[in-house]
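Q: give me coordinates for this.
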Amino acid sequence: MTHTFFTLQQNVYKADHEPITVEDVNENNVSSPALRRLISSAPGASVGVAAAYRADCSLSTLAFATLTRALVIHFFAANKQNPQQQRKNGQEQQPLVSRGRILIQDQILCDTGIKLYGYRIDRIALALFRDFSLRINGAVDVLSVATSNRRSLQAIMNTLGGEVLLQKDNVKTLFAHREGEATSKDVALQAWAACRATTLEDMTLRFAAISRIDTKTMPDIHLSALSKISRDAEILESLKPTKVINNVKADFNSKKGNVNLECTRFSTRIMKSKTQVIHIETLDGDKRSTITGRAGQISGKQAHINVQGVVNASGKVLSVTTVGKEDLTAAESDREDVVLKALQGTITLTEHPFFCSIWAPSLNIPWPPLDAPTASFVYYPTGQLNHSQYTAVERIISQANRDRVLLIQGPPGTGKTTVIAASVNSMINTGPMERTVWLVAQSNVAVKNIAEKLDKVGFRDFKLLVSKDFHYDWHEHLYERLEHCFIRSDYFGGGPVAVSRLLINEHTDKHTRVILCTLSMLSNPRIEEFTRQVPVQTVIFDEASQIEVGDYLPLLHRFQHSLQKMVFIGDDKQLAPFGQDDIGQLRSVFEFPHLRKRAQFLDTQCKLASRLHPLIVSILSSRPHANRHWQLYFPACIQSQVDDRARHH
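A: Below is the predicted model of the structure:
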């Protein structure tokens, strides 16, 4: 494609509108006359913007539209480069800017006389920077006026003026395209719809109140971090399936327009969603039929499906399929919201020392003073610590600025969970009474393992927050020995007094200062009273190599005023963040060189040494360079036997 024209008739609004003349070009054929033709047709200099993306979530097409014209620009895919060549001075290099791209930026994206409006324009702004080194000025994310989930169909219709004005099915189809599926017609019509919404009287005032996105004035280091965080989230979301086979029992019953099913597998359970549809294939005698509905009430394994039509309850279920991508989790929504606010300038992440310590270390943001500067000392009465464990605990309980963001790295069997237990013991029993500790991991099972370790060493002054969806009917057996500290999410709320009672240790009648939960739990809106009574000060993340670094963003923003220390414990040689096998570019904190070089290594094996084959010990004992640095590259469990054998050679 080089340069074509076609006419488009809108089908978004019920009312008739003039045909839209669409100019379709690739980036090399962008010209000043084409841009002027578009801009001269803009009423009040308002221009709608929309984008389409490739399967890898890079931006492929950009559309600008007025009420009567649209310009659709197709960009060439970025050249695949060696990842090692994409970095310079620790920062990713930006792609070269072509003549066509310069015209787009100068004459429309950054023209202060033009007002740009678009759906999810935060994603567009970051993709323009990440993929093409282009900036944008004064752009309005129209979805920011929505009071409901900004990803929902309802939010889109609200920003277009309301359902009464719209052809709902057409709106749903227009905005439902996955990456790589949108056509020139689609993006042109999306951009036109954004422009049309600005002419509605009741929407004009609402759009005027939205903070504009201006990446032209933002430093590269800030945009590089935000664009990476945003892109990784988009890629992870693109990996979510649009169809899931749900494992259920064959028997079912129906009552009052509901089909009641019992799920048999947690990972494929039916989940409540406003966007997904449930297809139930049944067999009654020789007759097959399909029932369609949506998940209503979910209670443990029991799923109540609101269905259309009459259901014959005498049949058997052959299969159940959930169609449609699952909704964003609370944590995913929070992450997207923080990025949007940073682009709109309502928050400034580069003023947050923890954000800068991870993503922008060159800014050297000073640390705020600690509320309780009293030092703790190592206290672990129920066990012994080897030298590397002792040093790790010292740095975890330290309040020195150099240890405010700390990595503890250790291969399997080096006692990482013991380090956590000793650190908690030390901070609570020897530190200031105001100090609090949150122990966090990606999975419920990892959090449970920490709780069991604390319980095993005799430390029971903690509370464990667990999602009802995970616990009830599915994993209750995992928590039998932890009933003394267990708080399920359906008991959240009830006000300060109710939460205070939940936080009382039944053995000591004291208010606990240690809480365990998953990282996603910290985005639960009902956790607020817990974090008010037990502020999020010191956070220790276990199995941190499994956590994609962007997942920390909601925590960093939400608890910026109380957060004092972050400790990441794990081993990057073990499991990587979810999605790494598919994407290959996800990072945990262990992939940041400036953090890794200050890491504390656990270099002594605490388990499995007796099971090592003598031949392996003999071979490694004979090597003259068997030293502390070398043992990081081999299983640490050999070291005690290697050292013992070496003493006899």
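
Q: going forward, measure contacts and count neighbours with C-alpha atoms only.
A: Fine.

Q: show the contacting residues for residue 564.
A: By Cα atoms under 8 Å, 6 or more residues apart in numbering, residue 564 lies in contact with 370, 404, 537-538.

Q: for residue 515, helix, strand, or coil?
A: strand (DSSP: H, G, I helix; E, B strand; the rest coil).

Q: what about it, neighbour count?
A: Residues lying near residue 515 (other Cα atoms under 10 Å) number 24.

Q: now do residue 391
A: Neighbours around residue 391, by other Cα under 10 Å: 16.

Q: gap between it and residue 423?
A: To residue 423, residue 391 is 11 Å away according to Cα to Cα, to the nearest Å.

Q: about what we covered before: any idea which of the contacts of residue 564 is the one closest to residue 130?
A: Residue 130 lies nearest to residue 404 out of the contacts of residue 564, by Cα to Cα, at 30.3 Å.

Q: didn't that closest one look like it was pressed against residue 565?
A: Yes - if you go by Cα atoms under 8 Å, residue 404 and residue 565 touch, sitting 4.7 Å apart.

Q: who does the helix or strand harbouring residue 187 touch, helix- and strand-wise?
A: Following DSSP states H and E, the helix or strand that holds residue 187 is helix 184-198. In this structure, helix 184-198 makes packing contacts with strand 46-53, strand 59-65, strand 69-74, strand 115-118, helix 201-208, judged by 3 or more Cα pairs under 8 Å, 6 or more residues apart in numbering; DSSP states H and E.

Q: what is the second one packed up against?
A: On a contact count with 3+ Cα pairs under 8 Å, 6+ apart, strand 59-65 meets strand 46-53, strand 69-74, helix 121-132, helix 184-198.

Q: tabulate those (CSV), appending mean neighbour count and distance to residue 641.
A: Conversion of the helices and strands packed on strand 59-65 to CSV gives the following (neighbours: other Cα atoms under 10 Å; distance: least, Cα to Cα, whole Å):
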stretch, mean neighbour count, distance to residue 641
strand 46-53, 26, 55
strand 69-74, 26, 63
helix 121-132, 23, 51
helix 184-198, 25, 65
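
Q: and for comparison, fold this next one:
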Amino acid sequence: MAPTTRYVQQNLFNVNHKPLEVKTLLETELTEELVLQLIGEPPSNHSTTIGLSGGYTSSGILNSLAVSINPRIVLIQFKAKTKADETAVVTARKLLSDTILCRPNAVLYAFDMGPLALALYDDHSLLIEAGVDIQSACSCESPRIPLQAMKFMVKSTQAAKIYPDNIRDVFASPVRSLEKPETSHALAMRAWLASYVPTLGDMEERLREVPRINTKSIPTDRLLMLAQFTRTSQIQDSSRPQRTAHDFTAITAIDKKFKLESERFQTRLRNQGSGTPSQIELAVKDQYGGEFVTQAKPHTVNGRQGTLVVSGTIEGKTVTAIASVDSDGQTMAEQHRDASILAILQGTSPLFENPFLRTIWPDLEEVVWPEEKFPTHDTPPPLSYQYPLNESQQSAVEAMLTLTDDSRLVLVQGPPGTGKTTVIGAFVQSAVDAEWDGIWLLAQSNVAVKNIAEKLDKIGFNDFRLLVSKDFHLGWHEHLYHSISRNIVRSDDIKKAARELKGVKVILCTLSMLSNPRIDIITSKVPLKYMVVDEASQIAVSDYIAPLEAFSTLQKICFIGDDKQLPPYGQDEIPDLQSIFEISHFREKALFLDIQYRMPPHIGDMISAAVYDGQLHSNPEHGVSGLASFFVDVDGATEKQQKTSWEVGKY
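A: Just a heads-up that it's a prediction; the model follows:
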């Protein structure tokens, strides 16, 4: 790539600004002279404001860096190291580090500075000393969304008005290729915007209060761990569909309001807020057969029923299609996880001192469990479960009831039909009978949590509450909770339900529910002390960072699952995405439930040999025996979709 220079006009504000000089080059073409041209010669006692922006490949690798010192911008393309140019690359990165990233008296500004700082280190061994995450200075409802952050920044000044569509386009995708003018322009604009933000209203003062990110002060093993978690979440985010077509039934169209009913939960209309689209497109046909597309925003969503506010009147017209475009949010759990990682980088979180974290990700320091926070009992309470347990189930329950420093984390592997929910039920009954409280039973999915609740109900234990989101429950899945409806606490009723929690010792919910902004109303009544996680093989290890930081009352964690079944979503495309079962020093200590009661023995024995190294035994008293199983070769068959499922056959 030959160095090029061009001049562009910023298109994010309605303010007059002289053209920006944009220079594009390979990192090996960076020179001290060019850096001097970029930065100039500021007085030694003055700080230099530098804006940064990163471009990534589709696999999440940082392949370019934009550096802006208004009005100049340099787009730097990173090179893959080879033996032929290794010396040149090392020299170039040292220059980049000394003169820009770790420049004395320089302050680096970027949107999402945390992921960028980690990518600089993980991909190119580059550190920063004074990085400022711009969104951390914005106190608005959705500060991580760049457009919302920008609206907050300009509200205190009358001199600037933003162009929302242009800002949305600039931040539309982190994947950048400097060979494409439209993407290199977006990369340059993001860096320029980062350098321009301190001039807006009171932002200079606000940004001064944001803790600096100094990756030079963080041990390398911790940086690598944080980088791995951030990389996997970035890839997951980029793999999300950018467009969702909604299945709906039209109800009425009056003036600018369109009422509809969603037909499928997976494509339902969502309330405006975290994790929802920035805009909705309606395909409309008028009475003359003319077709056009108009914009809309959700006004109200209540279960299946929803109302859109349309930019133009659609009364008398037909809405033929509705689609959400450019999802620009994360779930609350994802926000909570990323905020925890950012707090670690900013030095405001003591999470690296957490003994659970140190046990999961060992470092060179000894794990210490302070006795005042982590009481120990040499002998576990007796089992008080009224139903028989096999030997492996009993061993698992006893381990879950043991409170010693070397058993603060317990891993139980349970193949299909081995009684994982039975083990959970036995633990709950025995722990409650021993007067334990603060027992939280979690899983990745609402259905798995419901299954645990039904198991507790079946064994006669009813003194629990099941937290479920209104979004999942209302209008869609009330029928799933019929037998345990008296135990349900919906997310919109948390405050009211908290008054009735006196004496309740057991709470059930999804892991993501722990990130609900109002969960502290529940934990103030029922502190999270003993956490049991079902479906643990489907949960990424990084998803535990937020709960570990948020709940200092935690005394024990039990993980139950089976890594031979479903792994965390996306693991096929993201090899570094791990569940707790992929942490080798834990996997070696896993307790194995070794008798399955679901499959006929002849099928169970085959599965045992093929998947579980012959360790899984079958219930000899299974009601189905003496049968044979056959494999059917469907080579050449075709698939035919039946609603949301598929059939295989000869069509």
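
Q: ok, residue 559 of the second structure - contacts?
A: Contacts of residue 559 of the second structure (Cα under 8 Å, 6+ apart): 409-412, 532-534, 536, 580.

Q: so which of the residues you listed belong to helices?
A: Counting by DSSP state H, no part of the contacts of residue 559 of the second structure is found in helices.

Q: so in the first structure, which strand runs the longest?
A: strand 287-299 (DSSP state E).

Q: which residues touch it?
A: Looking at strand 287-299 of the first structure with Cα under 8 Å, 6+ apart, the contacting residues turn out to be 270-274, 276-283, 303-308, 311, 469, 472.

Q: selecting buried members of those residues in ChimeraX, what would you type?
A: Of these, the buried ones can be selected in ChimeraX as follows, counting by 16 or more other Cα atoms under 10 Å:
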select :270,271,272,276,277,278,279,280,281,282,283,303,304,305,306,307,311,469
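
Q: in helices, which of the contacts of strand 287-299 of the first structure fall?
A: Per DSSP H, the subset of these in helices is residue 469.

Q: picking that back up, so what touches the helix holding residue 187 of the first structure?
A: With Cα under 8 Å, 6+ apart, helix 184-198 of the first structure has contacts from 8, 10, 12, 22, 24, 46-52, 61-67, 70-72, 117-119, 142, 159-161, 174-175, 203-204, 207.

Q: again with stretch 598-606 of the first structure
A: With Cα under 8 Å, 6+ apart, stretch 598-606 of the first structure has contacts from 386, 388-389, 391-392, 406-411, 413-416, 628, 631-632, 636-640.

Q: from those residues, which land in strands?
A: Short answer: the contacts of stretch 598-606 of the first structure in strands (DSSP E) are 406-409.

Q: quick one, longest helix in the first structure?
A: helix 220-238.

Q: how about residues contacting that helix?
A: Contacts for helix 220-238 of the first structure (Cα under 8 Å, 6+ apart): 56-57, 91-92, 123, 126-127, 129-130, 179, 215, 332, 336, 339, 350, 359-360, 550, 579, 583, 586.

Q: just the buried ones out of those residues, please.
A: 57, 92, 123, 126-127, 129-130, 179, 215, 332, 336, 339, 350, 359-360, 550, 579, 586.

Q: select from those residues every entry located in strands.
A: residue 92.

Q: what sits closest to the alignment partner in the first structure of residue 410 of the second structure if chain neighbours are left out?
A: Mapped onto the first structure by TM-score structural alignment, residue 410 of the second structure lines up with residue 406. What sits nearest to residue 406 of the first structure in space, not counting adjacent residues and going by Cα to Cα, 6 or more residues apart in numbering, is residue 567, at 4.8 Å.

Q: wait, the one you found sits on residue 543?
A: No - when contacts are counted by Cα under 8 Å, residue 567 of the first structure is not listed as touching residue 543 (11.0 Å).

Q: more neighbours, these two?
A: residue 543 (25 against 21).

Q: if we can go back for a sec, mind putting the helices and strands packed on strand 59-65 of the first structure into TSV with distance to residue 620 of the first structure?
A: Formatted as TSV, those follow (distance: least, Cα to Cα, whole Å):
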stretch	distance to residue 620 of the first structure
strand 46-53	52
strand 69-74	58
helix 121-132	47
helix 184-198	62
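
Q: relative to residue 155 of the first structure, which of the ones you listed is closest?
A: helix 184-198 (12.9 Å).

Q: who's in contact with the aligned partner of residue 314 of the second structure in the first structure?
A: Superposed on the first structure with TM-score structural alignment, residue 314 of the second structure falls opposite residue 311. When contacts are counted by Cα under 8 Å, 6+ apart, residue 311 of the first structure touches 254, 257, 259, 291.

Q: one more pass at 7 Å, please.
A: If you count contacts by Cα atoms under 7 Å, 6 or more residues apart in numbering, residue 311 of the first structure has them with residue 254.

Q: give the buried residues for stretch 154-167 of the first structure.
A: 154-161, 163, 166.

Q: run through who's touching that stretch.
A: With Cα under 7 Å, 6+ apart as the test, stretch 154-167 of the first structure has contacts from 12-14, 142-143, 145-146, 148-149, 197, 200, 203.

Q: nearest to residue 448 of the first structure among those?
A: Nearest to residue 448 of the first structure among these, with distances taken as Cα to Cα, is residue 149, at 31.8 Å.

Q: if I line the two up, what does residue 394 of the second structure land on in the first structure?
A: Taking TM-score structural alignment, the alignment pairs residue 394 of the second structure with residue 390 from the first structure.

Q: measure its match to residue 603 of the first structure for me?
A: Residue 390 of the first structure is 12 Å from residue 603 of the first structure, by Cα to Cα.

Q: list the contacts for the alignment partner in the first structure of residue 484 of the second structure?
A: Counting by TM-score structural alignment, residue 484 of the second structure corresponds to residue 482 in the first structure. Shown in contact with residue 482 of the first structure (Cα under 7 Å, 6+ apart): no residues.

Q: so what's residue 571 of the second structure closest to, chain neighbours aside?
A: Nearest to residue 571 of the second structure is residue 577, by Cα to Cα, 6+ apart, at 5.5 Å.

Q: that neighbour matches what in the first structure?
A: Checking TM-score structural alignment: residue 577 of the second structure goes with residue 586.

Q: could I get the full set of helices for the stretch 451-600 of the first structure?
A: 468-470, 495-502, 528-533, 553-558, 580-583, 593-596 (DSSP state H, counting those that start in this stretch).
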